[in-house]
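**Q** can you look at this prediction? I've put the sequence above it.
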Amino acid sequence: MRERHRAWADDFLRDNTSLIITDAEERKGRWKELFGNDHPIHLEIGTGKGQFITGMAEKNPDVNFIGIELAKSIIVMAGAKLKESGVTNARLLHVDAADLKELFAQNEISAIYLNFSDPWPKKRHAKRRLTFHTFLEQYEHILQPGGEITLKTDNQGLFEYSLVSFSEFGLKLKEVHLDLHSAEVPENVMTEYEEKFSAKGQPIYRCRAEFT
């Protein structure tokens, strides 16, 4: 899908460098300095329009959140949402998440969220899936011991693939929901896609996996 042009995007990025970080690689190993506290850092890869990270930051003031989003027209929407909310415990990175080791030091992150990631359904594109083993290797490096990955998706194929990928990599599955909303999980914060898909009656899949 072609990225939608937003005329105000460049101005927003230029005027909000304290919210949307542009020197991410230089902050590797020093992210807690940016937040000015010693709270755990949670990372969302593919933050979209920002509903999830904003909601999580509001509900969890003792956790710092970082969201990664590559699309310029999308990250500025997330930035605007965070700015309007007034939360101070969330930042965004306008970068490609292909090499997380360049952005974060070993054991610097406490938890990772993968929300409605591109399923890349063709077998030849499997290495692009965010639960492919090369990504899991990066997650293991930047996560603290016992760190968790939480995956949410409406795509059954990606969910099944991810469960197998997690298991083969040696992760411990702590939670598996085949229809998240029927389980009425109280702490769930919905994304924009989640609201859209669940309104159509589509099941939302979620799992939590821990590196042991």
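**A** Noted; the coordinates are in hand.
**Q** rest of the way, CA atoms for contacts and neighbours
**A** Noted.
**Q** excluding its backbone neighbours, what's nearest Arg6?
**A** In this structure, Arg6 finds its nearest non-sequential neighbour in Ser73, 5.8 Å apart by CA to CA, 6 or more residues apart in numbering.
**Q** for this structure, just list every one of the strands.
**A** 20-21, 41-45, 64-68, 90-93, 109-115, 143-153, 172-177, 205-210 (DSSP state E).
**Q** give the contact list for the residue nearest the centre of the chain.
**A** Nearest to the geometric centre of the chain sits Glu44, at 1.8 Å (CA atoms, centre = their mean). Residues in contact with Glu44 (CA atoms under 8 Å, 6 or more residues apart in numbering) are 53, 65-68, 112-115.
**Q** do Ser162 as well
**A** Counting by CA under 8 Å, 6+ apart, Ser162 has contacts 131-132.
**Q** ok, now how distant is it from His141?
**A** Using CA to CA, to the nearest Å, we find Ser162 at a distance of 18 Å from His141.
**Q** what does His94 give?
**A** 21 Å.
**Q** hmm, back to that, just the buried ones among the contacts of Glu44, please.
**A** 53, 65-68, 112-115 (16 or more other CA atoms under 10 Å).
**Q** got these as CSV, with distance to Leu19 columns?
**A** Formatted as CSV, these follow (distance: CA to CA, whole Å):
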residue, distance to Leu19
Ile53, 13
Phe65, 11
Ile66, 10
Gly67, 11
Ile68, 12
Ile112, 20
Tyr113, 19
Leu114, 21
Asn115, 21
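**Q** okay, one more to line up with it:
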Amino acid sequence: MRLRNKPWAVKLVNDHPEAVIQDPDPAKKINWEERVADFSRPLEVEIGSGKGQFITTLAKRHPERNYVAIELQTTAAGIILRTKLEEELDNLQILRADAINLADFFDADSIDILYLNFSDPWPKTRHEKRRLTYKSFLKNYQTTLKPEGHLEFKTDNSGLFSYSLVSINNFGAKFDFVSVDLHHEDEEILKNNVETEYEHKFASKGNPIYCLHARFN
């Protein structure tokens, strides 16, 4: 969902280049060692962070890990940045860019976990290549994830979930976990689940949340 433009968010992003990388050149890798306090820590990346409830919660819970929120909209990036500054989340960086260039922004075998949360389903067949679980995106995930790394995907859209299961399976990845009703899994699984804004909204209405974890190596 596209957010209404907020001038304060645009100004905030422009005022904090140390926290937000804007429109990076795909021809040049980002030097993450210069952007994070301790590059040796595990790196987790969310593609399409929206207002950032998920990624900022993780960053607060796990100061021993590094996080990157990828978001195309400047307003969304500004909302995430506001939380980052208020909560003093030094382990979170924001990348305002198109995820199609993921493999240009990160080194091979550098990411521990990639998160896709409630991505745009792009339901029309002619838009298949825009789905974040289309094979060209999966190739980028395979390239940038560490050999022991994995992808975590959540959605409320049954069509996108079915498509993703087939696409990921055909790509040759292995599933560690699949659920067609995440919020009714056992307590051990739920205690590690971090809700997004959309997830809370949909689940509170009784809608099932679909989830999968997959490995590419």
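**A** Perfect, thanks for sending it. Remember, it's a predicted structure, so these values are computed and weren't measured experimentally.
**Q** sorry, back to before: alignment lookup: the residue nearest to Arg6 of structure 1 to structure 2.
**A** By TM-score structural alignment, Ser73 of structure 1 lines up with Thr75 in structure 2.
**Q** I figured that match hits Ala9, correct?
**A** Yes: with contacts counted by CA atoms under 8 Å, Thr75 of structure 2 reaches Ala9, the gap being 5.3 Å.
**Q** who's more crowded, the two?
**A** Set side by side, Thr75 of structure 2 and Ala9 show more neighbours around Thr75, with 24 against 19, by other CA atoms under 10 Å.
**Q** let me see the contact set for that one.
**A** 3-7, 9-10.
**Q** top of those residues by neighbour count?
**A** Among those, Ala9 has the most neighbours (other CA under 10 Å), with 19 neighbours.
**Q** distance of the nearest residue to that residue once chain neighbours are set aside from Lys6 of structure 2?
**A** Closest residue in space to Ala9 of structure 2, ignoring its immediate chain neighbours: Gly78 at 4.3 Å, by CA to CA, 6+ apart. Distance, Gly78 of structure 2 to Lys6 of structure 2, using CA to CA: 9 Å.
**Q** and what of His16 of structure 2?
**A** 16 Å.
**Q** any idea how far Ile209 of structure 2 is from Leu190 of structure 2?
**A** Applying CA to CA to Ile209 of structure 2 and Leu190 of structure 2 gives a distance of 12 Å.
**Q** between the two, which one's more packed in?
**A** Taking neighbours as other CA under 10 Å, Ile209 of structure 2 and Leu190 compare with Ile209 leading, 22 against 12.
**Q** so the more buried one makes contact with Leu160?
**A** No: counting by CA under 8 Å, Leu160 is not a contact partner of Ile209 of structure 2; they are 11.8 Å apart.
**Q** show the contacting residues for the closest residue to Met77 of structure 1 other than its chain neighbours.
**A** Once flanking residues are discounted, Met77 of structure 1 sits nearest to Lys49: 5.3 Å by CA to CA, 6+ apart. With contacts defined as CA under 8 Å, 6+ apart, Lys49 of structure 1 is in contact with 74-78, 81, 192.
**Q** just the buried residues from the residues you listed, in PyMOL please.
**A** Selection of buried members from these for PyMOL, criterion 16+ other CA under 10 Å:
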select buried, resi 74+75+76+77+78+81
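**Q** okay, now the aligned partner of Leu89 of structure 2 in structure 1: neighbour count?
**A** Superposed on structure 1 with TM-score structural alignment, Leu89 of structure 2 falls opposite Val87. Val87 of structure 1 has 15 neighbours, counted by other CA under 10 Å.
**Q** quick one: contacts for Val87 of structure 1?
**A** Counting by CA under 8 Å, 6+ apart, Val87 of structure 1 has contacts 54, 57-58.
**Q** swap in 10 Å and give it another go.
**A** Val87 of structure 1 is in contact with 54-55, 57-58, 61, 81, counting by CA atoms under 10 Å, 6 or more residues apart in numbering.
**Q** likewise for Ile30 of structure 2?
**A** With CA under 10 Å, 6+ apart, Ile30 of structure 2 has these contacts: 21, 24, 104-107.
**Q** for Gln93 of structure 2, same thing?
**A** Applying CA under 10 Å, 6+ apart, one finds that Gln93 of structure 2 lies in contact with 18-21, 32, 35-36, 45, 59, 66-70, 80-81, 84.
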